[in-house]
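1. build me a model:
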Amino acid sequence: MRRVLLPLLVGLAVLAPVLVAGPSTAVAAVPAGSAASPVTTVAAAVSPTRSSWSTSFTAAWKPYGNCGVPVAQLDTQSYAALNLDSSAGGVGQYANGKNCGRMITVKVGEVCVGGRHNTGPVGTGFCIGGKLVKDKYYGATQTFVIADSCPDNNNWCRNDAYHLDLAKPALAKFVKNGTVMTGLSTAWANRKVTWSFVSAPKYTGDIKIGFRRDSQKYWTSVLLTHLQNGVGGVQYFQDGQWKSAKISGKVGQAYELGATVPNGTKFRIRVTDALGKPVKGGASYNFSFPTSCKAKCTAAYTPVSYTH
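-> As a prediction, the model looks like this:
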């Protein structure tokens, strides 16, 4: 489905990417291994800080992760996956896709020295027989966008309520005191991290809308990207009334729409972000089925322009 998980544990960091406009375009931290249930609901643009371990992965999307967005359409090439399930409390931080498209800040923590990490069995601890050490990478930061879920059966993603899985190429982009921390990708094993949800830094412009592969007038699924606080819900206007759109499975940024008239080609939607706030004050987005798709869209993502 997605990529090969590497048993490497990561640290968190924040390098704020500049998000450009589209074409129209408290709770205390819960320590890793805690039995406390993870909090998966979102109540603020800046969330409580989570403490966790982290793995990294080499992306093998065909053509996208579980949030549904192709890599080329992401706001930043520093992207991450949240745990799909959690042994500590059922639904993981992926929250059935509701945290897709949100930004997190990640800060690098301690490295495990002289020990071994959880290799899979349920209930197995992290950094067994070792000790946690603050090395030169400690405190480096970076911003990531949530683009996937971590559903592996080895329990790296399950035993830790707030586990993070980071795209391996992004490990070379952590910054500390204005300096890029080269070499971190090879020094990542058994890393502790802290992280929190944040509003997209330096956000400008408006959302982007694209039709998913296999969309047609009888079944239409669109991807919503470039939101300051992710996407929490979508309504479409049909036959004179607003109706709630459903997420396409657990593909968190994909919503199935109806046209303004059944089986039509014109669409009108309004969007709520992950914090429950109407996007652009509740403005409607008006667009049409792409003429380039003809009867059915064959590309992974076909962008469209819109009017308000």
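2. okay, CA-based contacts and neighbour counts for the rest of this
-> Will do.
3. ok, residue 42 to residue 93 distance?
-> Counting by C-alpha to C-alpha, to the nearest Å, the separation of residue 42 from residue 93 is 10 Å.
4. between those two, point out the one with more neighbours.
-> residue 93 (26 against 16; other C-alpha atoms under 10 Å).
5. secondary structure class of that one, three-state.
-> Of the three states, residue 93 takes coil under DSSP: H, G, I helix; E, B strand; the rest coil.
6. isn't it up against residue 83?
-> Yes: counting by C-alpha atoms under 8 Å, residue 83 is a contact partner of residue 93 at 5.6 Å.
7. what's the overlap in contacts for the two?
-> 161, 162 (C-alpha atoms under 8 Å, 6 or more residues apart in numbering).
8. which residues does the residue nearest to residue 247 when sequence neighbours are not counted contact?
-> Leaving aside its chain neighbours, residue 247 sits nearest to residue 255 (4.5 Å; criterion: C-alpha to C-alpha, 6 or more residues apart in numbering). Residue 255 makes contact with 221, 222, 223, 234, 245, 246, 247, 248, according to C-alpha under 8 Å, 6+ apart.
9. please generate a structure for the following sequence too, so the two can be compared:
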Amino acid sequence: MGSASRRMAARPGVLAVIAALVVGVSVLWPWKSGAAPAAPITGNATHFDALGAPYGGCGPPQDVLDAPDFVALNVYNTPGDYSFYPRPIPPSQAAKIGLWDNGRNCGRFVQVTIGDYCTGVNDGAPGQPFCRNGSWVTDGYAGAQLTMVVADSCGDSNAWCRDDPGHLDLSTASLNRFVKNGVPVGDMNPAHWNNRRVSWS
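-> Take a look at the predicted model:
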């Protein structure tokens, strides 16, 4: 039995409770799920170092995730509105639900493809355009891919999490593991990152 399997075996009660909560939320909310569509979605990508302590927005601690490469999806779909709303977002405010989908997309795997690089300012400042004073250019990292698991939620009051419905927040450690032509890119982050565009499905 591998180390990950041993860790999971040591916490059967915790994992059972998490599973019950996820299933309960999925079954009991009285409106149709807005699950992420199969067609590729395009957005800006940021990165974060680790799931929040003791766990991320989806519940399981980082050491029991199904994959080492993980992402956060947007909690809200509120372009231009940086206010905070109840979580889970109630049916009366369903239009504000982002692709995290009140947690229903937790545990799903997404295939992420690297896109264009920004030559300008791409800092996610509220109310400001992405890639200010620059342009989007294609370079040698474009097309690199990685399969990642949804493990967290992005609800911060910045342009990434609010103005860009297709935004992904990626694990920092995963950035240089993206693969192109069968080889990890190795050095995309930090010098060639600048919150690139990505597509994902």
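10. and the TM-score between them?
-> Comparison of the two superposed chains (TM-score structural alignment, normalised by the length of the second structure) gives a TM-score of 0.72, and 157 aligned residues with a C-alpha RMSD of 2.0 Å.
11. what does residue 99 of the second structure align to in the first structure?
-> Residue 99 of the second structure maps onto residue 93 in the first structure, with residues paired by TM-score structural alignment.
12. if I look at its match, how far off is residue 100 of the first structure?
-> Taken as C-alpha to C-alpha, the span from residue 93 of the first structure to residue 100 of the first structure is 10 Å.
13. cool, residue 144 of the first structure as well?
-> Distance of residue 144 of the first structure to residue 100 of the first structure, computed by C-alpha to C-alpha: 11 Å.
14. the stretch 151-300 of the first structure: strands as residue ranges?
-> 164-167, 175-176, 179-180, 191-198, 208-212, 220-225, 233-238, 241-244, 246-248, 251-257, 266-272, 285-288 (DSSP state E, counting those that start in this stretch).
15. save those as CSV, and put in distance to residue 53 of the first structure too.
-> What follows is these, written out as CSV (distance: least, C-alpha to C-alpha, whole Å):
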stretch, distance to residue 53 of the first structure
strand 164-167, 7
strand 175-176, 19
strand 179-180, 22
strand 191-198, 5
strand 208-212, 33
strand 220-225, 28
strand 233-238, 30
strand 241-244, 37
strand 246-248, 29
strand 251-257, 24
strand 266-272, 31
strand 285-288, 40
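16. most tightly packed of those strands?
-> strand 164-167 (a mean of 28; mean count of other C-alpha atoms under 10 Å).
17. so where is that strand in the second structure?
-> Strand 164-167 of the first structure maps onto residues 168-171 of the second structure, going by TM-score structural alignment.
18. quick check, nearest of the contacts of residue 255 of the first structure to residue 5 of the first structure?
-> residue 248 (25.0 Å; C-alpha to C-alpha).
19. relative to residue 48 of the first structure, how far out is that closest one?
-> In terms of C-alpha to C-alpha, residue 248 of the first structure sits 29 Å off from residue 48 of the first structure.
20. and for residue 116 of the first structure?
-> From residue 116 of the first structure to residue 48 of the first structure the distance is 29 Å (C-alpha to C-alpha).
21. and for residue 238 of the first structure?
-> Counting by C-alpha to C-alpha - residue 238 of the first structure and residue 48 of the first structure are separated by 39 Å.
22. please verify my assumption that residue 78 of the second structure contacts residue 162.
-> Yes: look at residue 78 of the second structure against residue 162 with C-alpha under 8 Å: they come within range, at 5.4 Å.
23. the two: which is more packed in?
-> Using other C-alpha under 10 Å as the criterion, residue 78 of the second structure and residue 162 rank with residue 162 on top: 28 against 20.
24. neighbours of residue 5 of the first structure, how many?
-> 20.
25. contacts for the helix or strand hosting it?
-> Secondary structure from DSSP states H and E places residue 5 of the first structure in strand 4-6. Residues outside strand 4-6 of the first structure that contact it (C-alpha under 8 Å, 6+ apart) are 55, 56, 57, 58, 59, 60, 152.
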